[in-house]
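Engineer: here's my sequence, what's the structure:
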Amino acid sequence: MNTDLTGAVWKKSSYSGDNSQCVEVAHNLPGIVPVRDSKAPEGPVLVFSPASFSAFVHAIRETRQSS
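Structural biologist: Just a heads-up that it's a prediction; the model follows:
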């Protein structure tokens, strides 16, 4: 599947800090949430449904809180 991401507005994760392991997410495209590595902006992009991305973020937060 080829998804047009030309209108994506990318935002770096607030958890990225100053290290080189940065993730960027675009929340402005209807029906999808694309995620990419900020070190390789022309590289591959993972595309999630909004529900799947929300579940992923929730699971990460739960894991961080129980650590």
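Engineer: make it CA atoms for all contacts and neighbour counts henceforth
Structural biologist: Fine.
Engineer: for residue 36, the count of nearby residues, please.
Structural biologist: Look at residue 36: counted by other C-alpha atoms under 10 Å, it has 20 neighbours.
Engineer: quick one: what helix or strand has it in it?
Structural biologist: strand 33-37 (DSSP states H and E).
Engineer: that strand packs against which elements?
Structural biologist: strand 23-26, strand 45-48 (3 or more C-alpha pairs under 8 Å, 6 or more residues apart in numbering; DSSP states H and E).
Engineer: next up, for comparison:
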Amino acid sequence: MYGDALMSQVALNLPSGKVSSKIAIYTTLVNPLTKYALVVAPIAEAVEAALGVGKSRPLCVLVRNSGWRS
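Structural biologist: Below is the predicted model:
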């Protein structure tokens, strides 16, 4: 749409070697990780409350990390 030299991913079109480009790329990488944590936290709290885990640290860790295995 904007020429043959344009790449499909926005981050690939940024100038290389500039600090601002590196900040933009790192922000793009970190953003999905923080969104995942914010989305999963209420779900994990609801599961912990339903199971009656309470303040048991090992069980809380088990509930919150069980999604990584699937």
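Engineer: TM-score of the superposed pair?
Structural biologist: Taking TM-score structural alignment, normalised by the length of the first structure as the basis, the two superposed chains have a TM-score of 0.33; 32 aligned residues with a C-alpha RMSD of 3.2 Å.
Engineer: return the most buried member of the helices and strands packed on strand 33-37 of the first structure.
Structural biologist: strand 23-26 (a mean of 19; mean count of other C-alpha atoms under 10 Å).
Engineer: buried ones in the top helix by length along the second structure?
Structural biologist: In the second structure, taking DSSP state H as the definition, the longest helix is helix 19-51. For helix 19-51 of the second structure, burial by neighbour count (16 or more other C-alpha atoms under 10 Å) applies to 21, 44, 45, 48.
Engineer: circling back to that earlier point, which one of the helices and strands packed on strand 33-37 of the first structure lies closest to residue 34 of the first structure?
Structural biologist: strand 45-48 (4.3 Å; C-alpha to C-alpha).
Engineer: of the buried residues of helix 19-51 of the second structure, just say which sits nearest to residue 30 of the second structure.
Structural biologist: residue 21 (14.4 Å).
Engineer: how close does the closest one get to residue 33 of the second structure?
Structural biologist: 20 Å (C-alpha to C-alpha, to the nearest Å).
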